[in-house]
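Q: fold the following, please.
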Amino acid sequence: MRVAAPARRPIGGIDVNVDSVDRAVRLLRHARRILVFTGAGISTESGIPDFRGPNGVWRTRDPARYTLQRYVAESAVRRERWLDRLESPMDRVEPNAGHLAAARLQACGRAPVVVTQNIDGLHQRAGSRDVIELHGTSLEVVCLDCARRLPVGVVLDRVREGDEDPHCELCGGLLKTATISFGQNLIAEDLERAMAEAEDSDVCLAVGSTLSVWPAAGVPVRTVHGGGRLVVVNDGETELDGMADVIVPGRVGAMLPPLVDAVIAGSEAEPAGHG
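A: Predicted structure coming up:
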């Protein structure tokens, strides 16, 4: 007996398994509370390179040079990082369809919180209001001694004017973008809140992440261990594929908007938590 191949349809120019999309929609539509968890893959279509993909940053750079310890110890490393930040496309890019879709899902009340590993602020610019930035933000600068925070533009102006290794004007301490570097602990309060949100959600929608960076990857794991479901939308395999209930492969900007639109349309016709 010949088994029929799974039905497929084009979405965003990609030939997609209809069954996986439909199952994802059903899980999300019937969820009481959805947690959106995002990684670098949601921002690549805005022009920000990811880290671990085929063209990722770590393909050409040594992560060992990006530790907090080397930043503190070596002025040459600090000068490199400030030059990198000055030349970064982060201040010139715009949110894409994936960020806007996540914001729509939050606005309709289905996903009150977005947890992101990204440091680009694009979720907020897309309209998301409650965003937990596990790896910090590149839009602010912090003094490593007195904890004073500044808009990044203020410090970048100093770098443009020739201050290649800027220090705090109040205490003389080292200034650093308010991001989490290798060898630096996550902000405990942010991680604890993300884990609490994961535990309180019955579906984690993991978007644009290889789910390989810990402890951040523990967020979707917490949802599953709490009895919830995991839906993955990613252009490539993830380390938690074996834990996922549904995997929707493809570019986030192509796959997430129609998925969210279908969830919202169904939610308007049927209360959450039923079916």
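
Q: can we go C-alpha only for contacts and neighbour counts from here?
A: Noted.

Q: kindly provide the distance from residue 147 to residue 159.
A: 20 Å (CA to CA, to the nearest Å).

Q: what does residue 30 give?
A: Distance from residue 30 to residue 159, by CA to CA: 51 Å.

Q: another for comparison:
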Amino acid sequence: MAGAMRNGADDGQAAPDEDFARFEAMLGRAGRVVAFTGAGLSTEAGIPDFRSPGGRWTRTAPIPFGDFLADEEARRETWRRRFAMDGELRQARPTRGHRTIASWVRAGISPGVITQNVDNLHQASGVPAAAIVEVHGNATYAACLDCRRRYEIEALRLRFEASGEAPLCAACGGFVKSATIAFGQPMPKEAMTRAVELACSSDLFVVVGSSLLVHPAAGLPRLARRNGAQLVIVNREATPCDDDADLLLRGEIGDILSHFER
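A: As a prediction, this is how the structure comes out:
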């Protein structure tokens, strides 16, 4: 890895000017910039992540998809947890990092954004929904697992509070679930296909705030690299792909990306 920067989480120092200049030059040359975003981008918006020390999964184990399907109490608990997230999701606003990524799309240098986040903040930042690939789904609405009918969260909350039962689809009677991908739930084929296409066709692949621990999505940076893209990782902490990066920018994501808004 040539010229990668190792600071921020390591020594608390600001990014050196030469690394900013290198990234600026990369952006200037690139015709197809694809951002791949993870929880670290949205923690600056006040949304806690799941995996880090003190994250949700260190306090409460996730409910596997098989349990959701098999057990009514697991379905009720899944919905109780989802409704408990409402305040965070409703209050969150796009960060400087979100706005910078949106500016790349508006400027025409980025054909799309791949995200592991489920908070809808890329849409709120101005990225068209058609240009966003949500590989882990979206927590701001729900869908029937059988017929895919969409449901709004607030309407489901009212039903849940009135009945105490996990919601069923009014159209087909199937289980209704937040439109996110749970542990053990199959990855969305269409989203993963689009993500692979974006990664393979990119000439600059920018990882932003992802631990790169959750597969298969975590394999996308190396896939992009193998297909000729330059790889930049912007993150507070080390990732398993750091040694593959052409440039590593370590530090607060908003502080770094705000220098590169178009």
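
Q: ok, back up a step: looking at residue 147 and residue 159 of structure 1, which one has more neighbours?
A: Neighbour count, other CA atoms under 10 Å: between residue 147 of structure 1 and residue 159, residue 159 has more, with 18 against 13.

Q: what element comes up after the helix or strand harbouring the more buried one heading to the C-terminus?
A: Secondary structure assigned from DSSP states H and E places residue 159 of structure 1 in helix 152-160. Next along the chain after helix 152-160 of structure 1, taking DSSP H and E as the criterion, comes strand 175-179.

Q: and the helices in structure 1?
A: Ranges of helices within structure 1 are 18-29, 68-73, 75-87, 97-107, 122-126, 152-160, 188-200, 218-225, 252-269, based on DSSP state H.

Q: switch those over to TSV; also include distance to residue 237 of structure 1.
A: Output for the helices of structure 1, formatted as TSV (distance: least, CA to CA, whole Å):
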stretch	distance to residue 237 of structure 1
helix 18-29	15
helix 68-73	29
helix 75-87	29
helix 97-107	18
helix 122-126	23
helix 152-160	34
helix 188-200	22
helix 218-225	15
helix 252-269	13
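
Q: who wins for proximity to residue 177 of structure 1 among these?
A: helix 152-160 (7.2 Å; CA to CA).

Q: residues in structure 2 aligned with the closest one?
A: On the basis of TM-score structural alignment, helix 152-160 of structure 1 is assigned to residues 153-161 in structure 2.

Q: what residues sit buried inside the matching stretch?
A: Buried residues in stretch 153-161 of structure 2, counting neighbours by 16 or more other CA atoms under 10 Å, are found at 153, 156-157, 160.

Q: average offset of that stretch relative to structure 1?
A: Superposed on structure 1, stretch 153-161 of structure 2 shows a mean distance to its aligned partners of 2.1 Å (mean CA distance after the TM-score superposition for structure 1).

Q: who touches that stretch?
A: 83, 140-142, 166-167 (CA atoms under 8 Å, 6 or more residues apart in numbering).

Q: between the helix holding residue 159 of structure 1 and strand 175-179, how big is the angle?
A: With axes from the mean of the first three to the mean of the last three CA atoms, to 10 degrees as the basis, helix 152-160 of structure 1 and strand 175-179 are set at 140 degrees to each other.

Q: tell me the angle of helix 152-160 of structure 1 relative to helix 75-87?
A: 120 degrees.

Q: quick one: the closest residue to residue 57 of structure 1 other than its chain neighbours from residue 87 of structure 1, how far?
A: Take residue 57 of structure 1 and drop its neighbours on the chain: the residue closest to it by CA to CA, 6 or more residues apart in numbering is residue 51, 4.5 Å away. The gap separating residue 51 of structure 1 from residue 87 of structure 1 is 17 Å, by CA to CA.

Q: these two: which is more packed in?
A: Using other CA under 10 Å, the more surrounded residue of residue 51 of structure 1 and residue 87 is residue 51, with 19 against 10.
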